[in-house]
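**Student:** Just a sequence and a predicted model for now, questions to come.
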Amino acid sequence: MPTDNVARHCFSYGICLLMLSLFLPLTRNALPLAAEEPANDDEAAVRPVTLPAALAGPDTVPATTEPPFLPVQNRLPVAAPTGAIVLLSARPQAGADSELPQFVNMSGGPIDWPVREGSIQVQVTPGHANHILSTAVFRDADIHAEFMTTPQGQGNSGLYLHGHYELQIYDSFGVNPPTEQDEGSLYRFGKPLVNAAKPTGQWQVYDIRFRAPRRDAKGHVEKVGSITAWLNGQKVQDNIEFQEPRSPYIPFKHGVNDYLRGIEKRLKETGFGPLFLQDHGSPVRFRNIWIVPRTDS
């Protein structure tokens, strides 16, 4: 080969080497190295994947996020889970000494609500409220209660959480749109998201996730509470917040006695309170009531 051709080829070859040396670092930084092949499919299946912080968008769920509240309500009665405090069995029996000691009347004595057909029934007492309340107290809890409304008295009753916040029970089947006084409402705080009420004479179910408000040393609310509630398979309250009660009918405002004053005093001091079942003039029936205390969140 002529000398000038050799020189040209060497010069071109040198340029290629120079370009290659500049290009390779760029590709090495831009493209990830091939991952080592896993030993088998099982190893690949369990290998964790971590998103870089720059790729983790606002919808990324942190590993510490608790699972959503999705209670089972499709078949009644629902069995109480392990760790639940059973306040009323799924089929209470008349004369069974172990059935009703978990509730007392508003003076702290035995209740007079009758046991009928595997449930207890509100004993309507004209002239004054005949609520009953649980002997067990709780702060944050998941609460399950099954009930049946009747046409008499418009099926009016309720679940008073801590005696302050009422999940309404009412003959509201077919009401559209539902209001803050219909079944599924957090009374005087929020109307239900949907009308999930069933007709009278059918068993219905509430599942409630309750976070109590936090109070200071003087009993004033310093951090709001919240409730998420499901009624008959549909979510009717979604993390609705509250502070002091708004209902004029709470048990601590009518027929108050020393026993109830003591309950409310301890509630404000400790944040722990009972579950009340409301007498509002209708023979509503209840069964299968239990609570699962939750750790502070």
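**Tutor:** Ah, there it is.

**Student:** C-alpha only now, for contacts and for neighbours.
**Tutor:** Noted.

**Student:** any idea which helix is longest in the chain?
**Tutor:** Under DSSP state H, the helix in the chain containing the largest number of residues is helix 3-30.

**Student:** I'd like the next helix or strand past that one.
**Tutor:** Remark: after helix 3-30, the chain's next helix or strand is helix 41-46, criterion DSSP states H and E.

**Student:** Put this next to the first one:
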Amino acid sequence: MRRFSIFISLITFLLSRTYSFAQSDNNQTLPPASATEDWSVKPPLVTPASYGSPPSDAIVLYGGKGDLDKWKHINGEPVKWNASQNELTIVPKTTDIETRQKFGSIQLHLEWKTPNPKEDKSNNRGNSGVFLMGLYELQIYESYQYETRIYYNGQAGSIYKQQIPLVNASLKPQTWQTFDIVFNAPVFREDKTLKTPGFLTVFHNNVLILNHSEIKGPMVYQGYPKYEYHESKLPLRLQEHNSRVSFRNIWVREL
């Protein structure tokens, strides 16, 4: 009788540990954009530290006006953004820019500054982004001590619409800020199927905000990301989103 009771208890435990998976419908229409807005966990505010200088083996992508020839607009035209000594500022409605050199896994450092909030309308507050391999977006946004301006996986330092940063380390508008990024590029098999997804580790103003966070696929605004095969090296891209965000001291180390 005791053995029978133990057997019944074991079966009950195993049944309690089972669960079912919902089958996705590949033919379903795209959900509204709000379906992928994540408000579940508000990152706490922290006080950031200062930043350092480039290492000796860095590839400097932008350190002054002379480096504009390392970039081009995505349509192939020369860069039309405003360059003054060591600062590069977006000119709205000129399109994104990308590097002429292609990269895979990298360590990336860049400094950025959002404009006066009075310049931008609605929720487009210092809106830009860093696209690793031109596909995977780390968001730039004016996120200083906000409350309800934008969903948390769309604030500064998020993997856009995918991963919320661990904390909000943003400084005030019109203040130079830093991203220090370790990007592990996705790996594809010979048959072009995904072997390993991409990962991002990011320090925002010297504060860890993404810790080897998985990238779920290329950035999409509406719907859900999905990997598709691409080359092992692609250009780095900076987004023009109709806001005069500025950049300086951009360098990479290939990994």
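**Tutor:** Noted; the coordinates are in hand. Values in this document were obtained by computation on a predicted structure and should not be read as measured data.

**Student:** circling back: so the longest helix of the first structure corresponds to what in the second structure?
**Tutor:** Residues of the second structure matching helix 3-30 of the first structure by TM-score structural alignment do not exist; the stretch lands nowhere.

**Student:** And residue 188 of the second structure, what's its match in the first structure?
**Tutor:** So residue 188 of the second structure corresponds to residue 215, using TM-score structural alignment.

**Student:** What is the burial count for its match?
**Tutor:** Neighbour count for residue 215 of the first structure, taken as other C-alpha atoms under 10 Å: 18.

**Student:** again with the one 5 residues further on
**Tutor:** Counted with other C-alpha under 10 Å, the burial measure for residue 220 of the first structure works out to 14 neighbours.

**Student:** and if you look at residue 174 of the first structure?
**Tutor:** Neighbour count for residue 174 of the first structure, taken as other C-alpha under 10 Å: 12.

**Student:** Residue 17 of the first structure too?
**Tutor:** Using other C-alpha under 10 Å, residue 17 of the first structure has 11 other residues around it.

**Student:** same deal with residue 75 of the first structure?
**Tutor:** Number of residues near residue 75 of the first structure (other C-alpha under 10 Å) recorded here: 10.

**Student:** wait, the match of residue 188 of the second structure sits on residue 222?
**Tutor:** Yes: using C-alpha atoms under 8 Å, residue 215 of the first structure and residue 222 qualify as a contacting pair, with a distance of 5.2 Å.

**Student:** all strands in the stretch 51-200 of the first structure, in order from the N-terminus.
**Tutor:** The residue ranges that make up the strands of the stretch 51-200 of the first structure, judged by DSSP state E, counting those that start in this stretch, are 85-88, 103-105, 115-116, 119-121, 132-134, 141-148, 157-161, 165-169.

**Student:** Report the contact partners of residue 293 of the first structure.
**Tutor:** 84, 138-142 (C-alpha atoms under 8 Å, 6 or more residues apart in numbering).

**Student:** How about residue 100 of the first structure?
**Tutor:** Neighbouring residues of residue 100 of the first structure by C-alpha under 8 Å, 6+ apart: 87-88.

**Student:** Can you give me the distance of the counterpart of it in the second structure to residue 204 of the second structure?
**Tutor:** Aligning on TM-score structural alignment places residue 100 of the first structure opposite residue 68 in the second structure. Distance of residue 68 of the second structure to residue 204 of the second structure, given as C-alpha to C-alpha, to the nearest Å: 25 Å.

**Student:** and if you look at residue 163 of the second structure?
**Tutor:** Per C-alpha to C-alpha, residue 163 of the second structure is found 15 Å from residue 204 of the second structure.

**Student:** With residue 100 of the second structure instead?
**Tutor:** As for residue 100 of the second structure, its distance to residue 204 of the second structure is 26 Å (criterion: C-alpha to C-alpha).

**Student:** Check residue 184 of the second structure too.
**Tutor:** As judged by C-alpha to C-alpha, residue 184 of the second structure and residue 204 of the second structure stand 18 Å apart.

**Student:** which one of the two has more residues nearby?
**Tutor:** The residue with more neighbours, out of residue 184 of the second structure and residue 204, is residue 204; 25 against 21, by other C-alpha under 10 Å.

**Student:** show me what contacts the counterpart of that one in the first structure?
**Tutor:** When the first structure is aligned by TM-score structural alignment, the residue opposite residue 204 of the second structure is residue 231. Residues near residue 231 of the first structure by C-alpha under 8 Å, 6+ apart: 184, 196-197, 204-207.

**Student:** is it fair to say residue 264 of the first structure lies in a strand?
**Tutor:** No: the assignment for residue 264 of the first structure is helix, going by DSSP: H, G, I helix; E, B strand; the rest coil, so no strand is present there.

**Student:** if we can go back for a sec, show me what contacts the match of residue 188 of the second structure?
**Tutor:** Here residue 215 of the first structure is in contact with 221-223, 268-269, 271 (C-alpha under 8 Å, 6+ apart).

**Student:** how does it look with 7 Å?
**Tutor:** Counting by C-alpha atoms under 7 Å, 6 or more residues apart in numbering, residue 215 of the first structure touches 221-223, 268.

**Student:** My read is that residue 200 of the first structure contacts residue 150, right?
**Tutor:** Yes: A contact is recorded between residue 200 of the first structure and residue 150 when judged using C-alpha atoms under 7 Å, the distance being 5.0 Å.

**Student:** From residue 208 of the first structure, how far out is the residue mapped onto residue 108 of the second structure from the first structure?
**Tutor:** Taking TM-score structural alignment as the criterion, the aligned counterpart of residue 108 of the second structure in the first structure is residue 143. Applying C-alpha to C-alpha, the value for residue 143 of the first structure to residue 208 of the first structure is 5 Å.

**Student:** got it, and residue 45 of the first structure?
**Tutor:** Going from residue 45 of the first structure to residue 208 of the first structure by C-alpha to C-alpha gives 37 Å.

**Student:** So for residue 17 of the first structure, which of the strands of the stretch 51-200 of the first structure sits nearest?
**Tutor:** Smallest distance to residue 17 of the first structure across the strands of the stretch 51-200 of the first structure (C-alpha to C-alpha): 71.1 Å, for strand 141-148.

**Student:** Mind reading off the mean deviation between the closest one and the second structure?
**Tutor:** Strand 141-148 of the first structure, aligned to the second structure and superposed, deviates on average by 0.4 Å (mean C-alpha distance after the TM-score superposition for the first structure).
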